[in-house]
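In: With the input below, show me the fold.
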Amino acid sequence: MTTPLDLDLLARAIDLSRLCPPSRTAFSVGAVIVDADGAVLSEGYSRETDPLCHAEEAALGKLAPADPRLRGATLYSSLEPCSRRASRPRPCAELVIAAGIPRVVVAWREPDLFVTGCEGIGLLAAAGVSVLELPELAASAREVNAHLLD
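Out: I've put the predicted structure just below:
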């Protein structure tokens, strides 16, 4: 079920994606992690810490891997967490699963531009993660990446 808080926090993730250094070879993505009460634990965006860093990876990297709050957390991402990547050994969907985050909310499924057939949502769901897609915010997430899609 979508709540006003889900819409606000996913809009915040999209706002964070606008901070990404431009790239012709990667999407600009923002991520927000909140605890069970909706308090922000961490935020991140693509290329925040290095040219290969993904948004979910940046946000998770600011928290201890064993942080107990992650077990009740929700991750908001402007783009579906990746299921494959060439730049790191573990894709973001696996990082989210390993962190124990039980709920993920996304605006936009990854198009077949850099990786054909992204299966991030499927991997999360198969691991028991509740995934909510809010397509009403997909246009805003796509707009940040319009330079890649034209």
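
In: Only C-alpha atoms from now on, for both contacts and neighbour counts.
Out: Will do.

In: ok, the spatially most central residue of the chain to V34 distance?
Out: Central residue of the chain (C-alpha atoms, centre = their mean): S77, 3.0 Å from the mean position. Distance of S77 to V34, computed by C-alpha to C-alpha, to the nearest Å: 12 Å.

In: again with R12
Out: R12 sits 12 Å away from V34, going by C-alpha to C-alpha.

In: Identify the contacts common to S77 and V34.
Out: Shared contacts of S77 and V34, defined by C-alpha atoms under 8 Å, 6 or more residues apart in numbering, are absent.

In: Need the residues that contact stretch 131-144.
Out: Against stretch 131-144 from outside (C-alpha under 8 Å, 6+ apart): 1-2, 7, 10-11, 14, 17-18, 28-29, 78-79, 103-108, 121, 124-125.

In: rewinding a little: which residue is the nearest non-sequential neighbour of the residue nearest to the centre of the chain?
Out: Counting by C-alpha to C-alpha, 6 or more residues apart in numbering, the nearest residue to S77 once its immediate chain neighbours are dropped is A31, at 4.4 Å.

In: Another for comparison:
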Amino acid sequence: MSSTPSSRPEDRRWLSLAIDLAEQCPPSDTAFSVGCVIVDEHGAEISRGFSRERPHFHAEESALSKIAPDDERLPGATLYSSLEPCTRRSSRPRTCSELIIDSPIRRVVTAWREPPVFVSDAHGVRALEAAGITVVEIPELADAAAAMNAHLLDQGGDR
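Out: The predicted model follows:
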């Protein structure tokens, strides 16, 4: 990406919470541990989720499933995800990128691009941007987001 939109002062705090939520994920050798928080334009938390909170749910899917799709707070909201939203799924009908694109959320903040452990062509950031969603990356938090996934990275992926 040639230029990343600027982060806001509160972005690090909310993204750090998403990373902390990822530590609640049931262990898996076949999926990343990811956390997600959705925050309204006034800085109030709307929803949160983490991978495998419900069987086969990804973090973003979990957080989005807890709020009505027409919730009036969503158009100004920011979705914080410790990992780039997925563009490929084998266990569910829709990807996290599709779910976000179809929601009124127009801003996403993430720490870590999906490494080529399970898919070689992850492109969630590109898909979101192509749909007109602002994506802010905070790569300084990537190591923290990757930490609980170290056992997967030993399988051939990297940060």
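
In: now what about the TM-score between them?
Out: Superposed pair, TM-score by TM-score structural alignment, normalised by the length of structure 1: 0.97. Supporting alignment: 149 aligned residues with a C-alpha RMSD of 0.7 Å.

In: where do the strands sit along structure 1?
Out: Here structure 1 has its strands, by DSSP state E, at 30-34, 40-45, 74-77, 103-106, 130-133.

In: got these as CSV, with distance to S23 of structure 1 columns?
Out: Formatted as CSV, those follow (distance: least, C-alpha to C-alpha, whole Å):
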stretch, distance to S23 of structure 1
strand 30-34, 14
strand 40-45, 13
strand 74-77, 18
strand 103-106, 21
strand 130-133, 25
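
In: Out of those strands, which gets nearest to A59 of structure 1?
Out: Distance to A59 of structure 1, taken as C-alpha to C-alpha, is lowest for strand 40-45 among these, at 4.3 Å.

In: mean offset of the closest one relative to structure 2 (after superposition)
Out: Here the mean offset of strand 40-45 of structure 1 against structure 2 after fitting is 0.2 Å, by mean C-alpha distance after the TM-score superposition for structure 1.

In: Give the aligned range of that strand in structure 2.
Out: Mapping strand 40-45 of structure 1 onto structure 2 (TM-score structural alignment) gives residues 45-50.

In: And the matching stretch, what's buried?
Out: By neighbour count on 16 or more other C-alpha atoms under 10 Å, the buried set for stretch 45-50 of structure 2 is 46-50.

In: Equivalent analysis for stretch 61-69 of structure 1, please.
Out: 63, 69.

In: Test my guess that the residue nearest to S77 of structure 1 contacts P81.
Out: No - A31 of structure 1 lies out of contact with P81 (C-alpha atoms under 8 Å); the separation is 9.7 Å.

In: which residues are common contacts for the two?
Out: E56.
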